[in-house]
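Asker: Kindly return the folded structure for what I paste below:
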Amino acid sequence: MDVTSADPRHVLQSVFGYDSFRPHQGEIIERITRGRNALVIMPTGGGKSLCYQIPALVRDGVGIVVSPLISLMQDQVDALQQLGIRAAVLNSSLSASERRIVEAQFAHGELDLCYVAPERVMRDRFIAAMKQTNVALIAIDEAHCISQWGHDFRPEYLQLSTLRETFPHVPTIGVTATADPPTQEVILERLHMSEDDLFVTGFDRPNINYRVVPKKRNPKQQLLQFIESEHRNDDSEHRHDSGIVYCLSRKRVESTAKFLADQGYEALPYHAGLSGTKREEHQDRFLREPGLIMVATVAFGMGIDKPDVRFVAHLDVPKTMESYYQETGRAGRDGHPSNAWMAYRLSDIVRMRKIIQSSTDNEEYRWAQHHKLNALFGYCETTDCRRRVILNYFGETDLPVDCGNCDNCLRSIDTWDGTVAAQKVLSCIARTGQRFGASHITDVIRGADTEKVRKFGHNDISTYGIGSERSKQAWRSIIRQLVAKGMVHVDITGYGSLKLDESCRPVLRGNRDVEFRHEPEPVSKRSSTKTAKRSNAPESGEARDLFDALREVRTKLAREQDVPPYVVFGDKTLLAMVEHRPTTPKEFRQLHGVGDVKLERYADAFLDVVRTFQES
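Answerer: The predicted structure is shown next:
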């Protein structure tokens, strides 16, 4: 495809079939096209990939995309090749002969985009090849992996700083959906970028309904109740919803997958204990088959582009807010209503703390992970709008009203007036100089006689022992909820010291009340809860029949090419066919997601179906 020097908007329309850029996309693409750098923090499904794919097509040369997972690379390349773009992967999945072919294409300038693993991109041989080739740009996908403060730090990503030094004049773009402010600072530093290069387009996913429930004795039954009430359709012909269930251990993955299969669901396990062949088989089925539920550890998910995942459920809490945000973000990438459901119990925090303590000897890193875990449990226990808590965590404080699409917004919560308790905590943090973490603040408030309390003379300050009536666990919960409300921040670069936010001043002055959550209450009955629809597909009648017929054609075409169905067209495009009923190639070209290449490849097949329904 020869689109070099074309206008980015023309490429957007003619290649990708989209009418207009999403917010900030145009600005970022223009910046990279002009040879400048950018770090882009954009929510899942927000269009991060286009921010480097279009400049790679417009600029002269090949775009290098550094990506952490083989499955992520292959999915992107499959989709790009469907658009007529010359894209390839260069990783360990290739045979020696396949690798030589790609290397030759790279050397001769026959690729628009080349996806490479971070380990391979830093090899002397590949660096030498880059020096002999016109490189259009360097894109670093999942850029949060470069920071030890991130939730998925990968040491091999540290070398990418050297890549920037080796090619200082090649525009570089880092993209990720999950990076809080401290992580953003580290990424900028290691990629030799400035604050001017940072683009934070927002973290909100308004189509996702967030819900957290207390975990009972039989969490699998709770999960089944959630799936049955929200996603099951008695008409088996129309059971097309896909979902992901996350569990912490391999044992729970296996038992949960079997449990769901026994209930009549198509459910598959995915964890590191399975063979590579079996994992690949299960992932391939999940991408290609409708209505399949993947039960998995965190080994599954990064780079999964399946757009029609209708729910993500957590039977165990993840380690961090970033992990939670990223994993729930795999639901509803197509923008349609979707659900994020999680079951938790307070004892989970003990188990997660042990995992963190045993994972590394790096004390600074452990402090960071403990803070992130505390923030997640604060989210679980909060009485505020859950979406606001998520956005506050990532530095967004401008959600003007409650979202109206989370359990806290949609049902009443058993709360208690925690104003005095909040004042005690906030005062204690202030009187100890905002230099200490939650554990020490709890000891001071409860009047504990510890060496650290005596060393700093905190047994002589006015807040010593003012909260002896509550347990250590209760004060820890209060502190987590204050963090979740944004009144207290945790300095993860300062060994977890608690810092007061300006928003706490009205509380200290007695001008603002604070409510805390009592023991978590079960989710109210379905009648009092807003729920996500299964999908936006027509429920019945002639429109549903046409939609199903279009799906059959899409599945047939996908099987012939050995790609997932959504790579041919997403449901959004099929729904546009149902709504607009195109009968000519010109009308077909106007549909969302139809570019010039897909018009040529697929118009006849889909138009035949539409015409058949028009004539009947």
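Asker: Could you use CA atoms for every contact and neighbour count after this?
Answerer: OK.
Asker: What is the neighbour count of residue 313?
Answerer: 25 (other C-alpha atoms under 10 Å).
Asker: where's it relative to residue 253, distance?
Answerer: Distance of residue 313 to residue 253, given as C-alpha to C-alpha, to the nearest Å: 12 Å.
Asker: Now for these two: what residues contact both?
Answerer: Residues touching both residue 313 and residue 253 (C-alpha atoms under 8 Å, 6 or more residues apart in numbering): residue 246.
Asker: Quick check: residue 191 touching residue 161?
Answerer: Yes. Counting by C-alpha atoms under 8 Å, residue 191 does reach residue 161; the two are 5.3 Å apart.
Asker: okay, these two: which has more neighbours?
Answerer: residue 191 (24 against 15).
Asker: now the helices for the stretch 151-300 of the chain?
Answerer: Applying DSSP state H, counting those that start in this stretch to the stretch 151-300 of the chain gives helices spanning 160-166, 181-190, 219-231, 250-262, 276-288.
Asker: One more, please, to line up against the first structure:
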Amino acid sequence: MQAALDGRDSLVVMPTGGGKSLCYQLPALAGDDLTVVVSPLIALMRDQCARLTDLGHPAVMLASGVGAEANRRALDEIRDGTAKVCFAAPERFASATFRAALRTRAIALFVVDEAHCVSEWGHDFRPDYLRLSSVIAELGHPPVMACTATATPKVAEEIVERLALREPTRVRSGFDRPNLSFDVLPFDGQGSVARKRATLVAGVSDPANRPAVVYCGTRKSTEEVTAMLVAAGMTAVGYHAGMSAEVRTSRQDAFMRGDADVVVATNAFGMGVDKADVRSVWHWALPGSLEAYYQEAGRGGRDGELARAVLLASRSDLGRLVRFIQEAEVTVEQVGALIGRLRAQAGPDGEVDADAGQERDRIALAVAERAGAIALEPGTGGRLRVRVLPGEVDHRRIVQMCRAATDRRWQAYRSIEKYASGDNRVCRRRQLLDHFGDDEPTRPLGRCCDVHDPVDWLPPIQVTGGRGSGSRSAPADEEGRPVSDDELAPLKAWRRERADGKPAYTVATDATLREVVRRQPTTPDELLAIKGIGNSFIEKHGDALLELLRG
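Answerer: I've put the predicted structure just below:
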């Protein structure tokens, strides 16, 4: 706020719910000049604009879906000096009329919300964000505040470069969402799909976990999971980019109103959603990066109340991500061919429109731009306007950029692979914070994660056609009869007590406890015969466990 009041540029990196909107709204109301807020979050802008006007502060909004008459009134209020805050979607800056209206005012602050969208190599690139740097320059470079919740240190530097921020004040508050718990539930081996379906149905069936968002990796799985939840008696709607805009809008509105309390969606659903009371966010499939995962998981608990983020992890998902990386990988030859094709297609002004809808095309264009062969600007209809630059192509630079693009995607893969690994016993919350460069201690308000706390909030899971009614099946690599939750509960309670504040797995894993239930050992030697129990366990916990079993 002080940077904005002092007329300085700033980069504000705060978690969802951390107070970013206050950082620009309060300075906006402190003076008479215009504050411009750019955001792709139409629902969020509409909400903020309505709250300000209800409180007597003159604010306007320009975005698709607002209506031509409302947009005209907004432009009039900008020109006549009435409006103090203008919310605008990034594509509105393609309008010369809108930019001309802004030039009639002194701009106190130009706010770029969701600023990570400016990075073509980030997880949520928006072509219209490429226009903002030239718009800022056209307006005389007023003070700029770039805000984001999901920027790694690398992306933060790219934001500074892309928006040409001048010695920005950097505010990087903690990334932690203390009211969220983070669980990774592994599903592999024989019967894993059935267990995964049963787990999702059981979890979402609990009213305490609704409203809920379920993210899927493909349109097909979105429709299948929606049908499964509807068949289980839930009011669920599907949402993906293959649906018409009208259908997507009606389904999102149904979820926002509460007519549907579960939305099953691809990542097409998200940035425009500001539903405060989402109690759980489920990932049916692994997302492509930890940034994408944390942003999507962060849609839970925006009201500050406890909420869950649950990742249903399958090793088979990793193959899908590897395939995506391989399909998007670009070679030096492909980039060279792209540059040659663009030169051949360019008009007398050296410009041509290009489609960046496919991942490979977008990365190839980004490589060519970073190699100094082209310049990119937003085009029409979500396309990119490419200006082919004169001179020789720096092939060595292209080689470096191709390698950097591939390395970046593999780094993203390794981060989500490590996070989702069942063998990884590092606190999930700690992993997320470390990824974003936040070394603050974790302070969860409730449960932390599956590493520290047992996943005892799930009701008993019934697998159709399974081996035990009302009991959670043992993983496929375990032999012997299934063990029910009721049988396991006393051992879990004993384990929590013995852990004395440390992660439960440091005493014994769930698999070890299930085998204890099956074998019912009565001597230290019989305990030692169980996988996961060694001499150290016998010394620390053997007598106590045998006494519990005798009871």
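Asker: before we move on, the earlier item: reformat the helices of the stretch 151-300 of structure 1 as CSV; add distance to residue 368 of structure 1.
Answerer: Putting the helices of the stretch 151-300 of structure 1 into CSV (distance: least, C-alpha to C-alpha, whole Å) gives the following:
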stretch, distance to residue 368 of structure 1
helix 160-166, 22
helix 181-190, 10
helix 219-231, 29
helix 250-262, 26
helix 276-288, 32
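Asker: Alignment lookup: residue 111 of structure 2 to structure 1.
Answerer: Under the alignment (TM-score structural alignment), residue 111 of structure 2 pairs with residue 139 of structure 1.
Asker: separation between that match and residue 65 of structure 1?
Answerer: 5 Å.
Asker: and what of residue 346 of structure 1?
Answerer: When residue 346 of structure 1 is compared with residue 65 of structure 1 (using C-alpha to C-alpha), they lie 41 Å apart.
Asker: cool, and residue 31 of structure 1?
Answerer: 17 Å.
Asker: Looking at the helices of the stretch 151-300 of structure 1, spot the one closest to residue 174 of structure 1.
Answerer: Nearest to residue 174 of structure 1 among the helices of the stretch 151-300 of structure 1 is helix 181-190 (8.4 Å), distances taken as C-alpha to C-alpha.
Asker: Would you check the span in structure 2 matched by that closest one?
Answerer: The aligned range for helix 181-190 of structure 1 is 153-162, by TM-score structural alignment.
Asker: OK, contacts around the residue nearest in space to the middle of structure 1?
Answerer: In structure 1, the residue lying closest to the centroid (C-alpha atoms, centre = their mean) is residue 326, at 2.3 Å. Listed by C-alpha under 8 Å, 6+ apart, the contact set of residue 326 of structure 1 reads 44, 177-178.
Asker: How is the alignment partner in structure 2 of it assigned, secondary-structure-wise?
Answerer: Alignment note (TM-score structural alignment): residue 326 of structure 1 maps to residue 295 of structure 2. Following DSSP: H, G, I helix; E, B strand; the rest coil, we place residue 295 of structure 2 in the helix state.
Asker: Please report how far residue 213 of structure 2 lies from residue 33 of structure 2.
Answerer: 40 Å.
Asker: Tell me which of those two has more neighbours.
Answerer: Each of residue 213 of structure 2 and residue 33 has its neighbours counted (other C-alpha under 10 Å); residue 213 has more, 29 against 18.
Asker: Just confirm that one contacts residue 260, I think it does.
Answerer: No. Counting by C-alpha under 8 Å, residue 213 of structure 2 does not reach residue 260; the two are 10.7 Å apart.
Asker: Can you give me the stretch of structure 1 that stretch 219-228 of structure 2 aligns onto?
Answerer: Counting by TM-score structural alignment, stretch 219-228 of structure 2 corresponds to 250-259 in structure 1.
Asker: Relative to structure 2, what is the average displacement of that stretch?
Answerer: When structure 2 is overlaid, stretch 250-259 of structure 1 sits 1.1 Å from its aligned residues on average, using mean C-alpha distance after the TM-score superposition for structure 1.
Asker: Enumerate the positions of that stretch that are buried.
Answerer: Neighbour-count burial for stretch 250-259 of structure 1, counted by 16 or more other C-alpha atoms under 10 Å, picks out 250, 252-254, 256-259.
Asker: Also stretch 548-568 of structure 1?
Answerer: Neighbour count says stretch 548-568 of structure 1 has 548-551, 554-555, 557-558, 563-568 buried, by 16+ other C-alpha under 10 Å.
Asker: can you tell me what part of structure 2 it aligns to?
Answerer: Stretch 548-568 of structure 1 corresponds to no residues in structure 2, going by TM-score structural alignment.
Asker: Number of residues surrounding residue 310 of structure 1?
Answerer: Residue 310 of structure 1: 28 neighbours (other C-alpha under 10 Å).
Asker: list the contacts for it?
Answerer: So residue 310 of structure 1 contacts 241-243, 331-332, 337-339, 534-535 (C-alpha under 8 Å, 6+ apart).
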